[in-house]
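Chemist: Mind folding the following:
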Amino acid sequence: MKYKVGILSVLVILFTAVVRAESDPQNFFQNYTRLGDNFDLMVAELYNDSAKIHAYRVYPHGLERNMEFTGAQWKQFIQKVMPLAKLQNDKSTFSDIKISEVEGGYKVKANRYSERKCYMDTGYYMILQRQVNGNLAIFEEYMETKPLSNC
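Modeler: I've put the predicted structure just below:
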């Protein structure tokens, strides 16, 4: 009987930790960065299918390009590029992280440093909102990228 109670206690603790990670914005962002650092494809599941992903890119010759993806498109993109990112050790490091409440959710603002291309993205942010099941998901993300390395 003690064995069954012990397993049940462990399962409750694990379930509570998962729910907390999916419902608290700080834990959510820590999970996001951990999955990214480990090149884990599960990071794609943190995006709502209807999310808006904005990528702003400035080329060395001055051309500027705004790209926008839905969450569903971004999930597919992650599935395709994650193996290449892993081979190139293409990671981002986040600093100066600030989380604030916004209408309908939370805004996570941070400085994102590209380890592979040696540049700082000071405009990075994501908007988290609750889904029907109560868990947080990414509903908007903005990043500034550079095509060439500064290393």
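
Chemist: Could you use CA atoms for every contact and neighbour count after this?
Modeler: Will do.

Chemist: which residues touch stretch 51-68?
Modeler: Residues outside stretch 51-68 that contact it (C-alpha atoms under 8 Å, 6 or more residues apart in numbering) are 69-72, 74, 138-147.

Chemist: chain center to it, what's the gap?
Modeler: How far stretch 51-68 lies from its chain's middle: 18 Å, per C-alpha atoms, centre = their mean, to the nearest Å.

Chemist: for stretch 71-90, same thing?
Modeler: Counting by C-alpha atoms, centre = their mean, stretch 71-90 comes out at 12 Å from the chain centroid.

Chemist: I'd like the structure of this one too, to check against the first:
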Amino acid sequence: MDRIKFSAAVTLIALSFARPALADDTADALTVFKEYVARSDRFDVAIADLYADDAVIKAKRLGPDGRMQTFTFTGRQWKALIPQAIPLAQQLDERNNFQDVSVKPSDTGIMITARRYSRIEDSTTPWAILVTKQQTGDWKISAEIIESRP
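Modeler: The predicted structure follows:
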């Protein structure tokens, strides 16, 4: 077998193994997303367990004056806020509905984007999470971008 044919054969073999792994990664990331939605719907503080300690959360809020404010939290900070925020969300019956969900592999993990409808805000805003495989083998949210409007 000449070099070109050999190289092509090796590439095809490598790609055949890579595709199932990528499909598995996407399925694992979608499992995290589905669990995120389920825990959110149940007002379950265990949603915090889905975040990596070193996650970066960017919460953008459009103020009444039209200016966008951005707040950045680490995963640890966000996880500490969740037990305080969940009872308030439950009291207000805050519900989110995710539409146009899209999944795209990136260099660091699986990016999941959607349009998030907030019942209490009565608005739809962009939303995204990056789900990455941790050293432990678990998949966690390592980044999230949330937008809200009054």
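
Chemist: Overlay the chains and give the TM-score.
Modeler: Here the superposed chains carry a TM-score of 0.79, computed using TM-score structural alignment, normalised by the length of the second structure; 125 aligned residues with a C-alpha RMSD of 1.3 Å.

Chemist: Filter the contacts of stretch 51-68 of the first structure down to the buried ones.
Modeler: 69-72, 74, 138-146 (16 or more other C-alpha atoms under 10 Å).

Chemist: Show only the entries of the contacts of stretch 51-68 of the first structure found in strands.
Modeler: 69-70, 138-145 (DSSP state E).

Chemist: The first structure: matching residues for stretch 50-62 of the second structure?
Modeler: Using TM-score structural alignment, the residues of the first structure aligned to stretch 50-62 of the second structure are 46-58.

Chemist: Give me the buried positions along the matching stretch.
Modeler: Result for stretch 46-58 of the first structure [16+ other C-alpha under 10 Å]: buried residues 46-49, 51-55, 57.

Chemist: which one of these sits closest to residue 5 of the first structure?
Modeler: Lowest distance from residue 5 of the first structure to the buried residues of stretch 46-58 of the first structure (C-alpha to C-alpha) belongs to residue 46, with 32.4 Å.

Chemist: one step back: any chance of the ones in strands among the contacts of stretch 51-68 of the first structure in JSON lines, plus distance to residue 101 of the first structure?
Modeler: Shown next, in JSON lines, are these (distance: C-alpha to C-alpha, whole Å):
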{"residue": "69", "distance to residue 101 of the first structure": "24"}
{"residue": "70", "distance to residue 101 of the first structure": "23"}
{"residue": "138", "distance to residue 101 of the first structure": "14"}
{"residue": "139", "distance to residue 101 of the first structure": "14"}
{"residue": "140", "distance to residue 101 of the first structure": "14"}
{"residue": "141", "distance to residue 101 of the first structure": "15"}
{"residue": "142", "distance to residue 101 of the first structure": "17"}
{"residue": "143", "distance to residue 101 of the first structure": "20"}
{"residue": "144", "distance to residue 101 of the first structure": "23"}
{"residue": "145", "distance to residue 101 of the first structure": "26"}
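
Chemist: Just the helices from the first structure, written as ranges.
Modeler: 2-23, 25-37, 71-87 (DSSP state H).

Chemist: Look up the closest residue to the residue most central in space within the second structure, ignoring the ones flanking it.
Modeler: The second structure has residue 129 as the residue nearest its centroid, 2.4 Å off, counting by C-alpha atoms, centre = their mean. Excluding the flanking residues, the one nearest residue 129 of the second structure by C-alpha to C-alpha, 6 or more residues apart in numbering is residue 144, at 4.3 Å.
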